[in-house]
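[1] what follows is a predicted protein model with its sequence.
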Amino acid sequence: MARRDLSGAVDFAVLESMTGGDAAISEEVLGLFVEQAALWSAMLDPKAQGWRDGVHTIRGAAAGIGAGELAKVCAAAEGAEQSLAAPALERVRTALDAALADVAAYRHELMLKGLRA
């Protein structure tokens, strides 16, 4: 998996702008995103009391790395009525999976660049 595998779920220009193009900082930020996603995705269950908190946290983290579609889907889910939570959360999980796949490809590319340097 490498940069060629990116789907466009994450606009890494946002991340690179935020980190000044520093690969080590980008890697650290993306690592934190992956950790947060693992932590908070467990709450993406409409039966969980704090599902909106999980969605809100993922939304902020997504916006920070350039995962605009994920942030948008999270914003919609946050405002969803409880009766519509299940399909809204499924859309969040799908967008999160796409963002995580892009993050994995980008991190792999960063690792390869590090080996070449």
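    Perfect, I can see it now.
[2] all contacts plus neighbour counts: C-alpha atoms, from now on.
    Noted.
[3] excluding sequence neighbours, find me the nearest residue to Ile25.
    Distances taken as C-alpha to C-alpha, 6 or more residues apart in numbering put Thr19 closest to Ile25, at 6.1 Å, once the chain neighbours are dropped.
[4] let's bring in a second one:
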Amino acid sequence: MSRRDLSGAVDFSVLDRMVGGDDAVAEEVLELFVEQAAMWSAMLDPKADGWRDALHTIRGAAAGIGAGALAEVCQAAETADQAVASAGLERVRDALNQALADVAAWRHELMLRGLRA
């Protein structure tokens, strides 16, 4: 995977501004996002206690790395009625998977840049 594999689910210029262009810090932030996404995914079930808290956490992390669409669907699902929670959580899982694919492609690009340096 490399930059050509990006879907646009993440605007990495947001992350780049946050880390001041430091690729090592960007890699650390993305690694944390990926690790925590695995934990959050387990909570994306309307029967699970704390699913709204998980959405709130994902929303903040998504906004921090530039995954605006993910942050938006998290916000919508977080404030939705319990009766429609399953559909909203499914949209969150889809957006999270798209963001994670972009993160994987970007991390690959960072690795390649490191090899060239």
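    Arrived safely. None of these values were measured; they are calculated from a predicted model.
[5] ok, back up a step: hmm, the residue nearest to Ile25 of the first structure is touching Ser26, no?
    Yes: taking C-alpha atoms under 8 Å as the definition, Thr19 of the first structure is a contact partner of Ser26 at 6.1 Å.
[6] count of neighbours near the residue nearest to Asp23 of the second structure when sequence neighbours are not counted?
    Nearest residue to Asp23 of the second structure in three dimensions, chain neighbours excluded: Leu110, at 6.7 Å (C-alpha to C-alpha, 6+ apart). Leu110 of the second structure has 18 neighbouring residues, counting by other C-alpha atoms under 10 Å.
[7] helix or strand for Leu110 of the second structure, which one?
    helix 85-116 (DSSP states H and E).
[8] report the contact partners of the aligned partner of Glu78 of the second structure in the first structure.
    The alignment partner of Glu78 of the second structure in the first structure, by TM-score structural alignment, is Glu78. Shown in contact with Glu78 of the first structure (C-alpha atoms under 8 Å, 6 or more residues apart in numbering): Arg52, Val55, His56.
[9] just the endpoints, please. Distance across stretch 76-86 of the second structure?
    End-to-end distance for stretch 76-86 of the second structure: 12 Å, by C-alpha to C-alpha, to the nearest Å.
[10] buried residues in that stretch?
    Using 16 or more other C-alpha atoms under 10 Å as the test for burial, stretch 76-86 of the second structure gives Ala76, Ala77, Glu78, Ala85, Ser86.
[11] with the first structure overlaid, how far apart is the one helix or strand the second one maps to on average?
    By that I understand Ala77 of the second structure. Taking DSSP H and E as the definition, one finds Ala77 of the second structure inside helix 68-79. Superposing on the first structure and averaging over aligned pairs (mean C-alpha distance after the TM-score superposition for the first structure), helix 68-79 of the second structure comes out at 0.2 Å.
[12] tell me the angle that helix makes with helix 85-116.
    With axes from the mean of the first three to the mean of the last three C-alpha atoms, to 10 degrees as the basis, helix 68-79 of the second structure and helix 85-116 are set at 150 degrees to each other.
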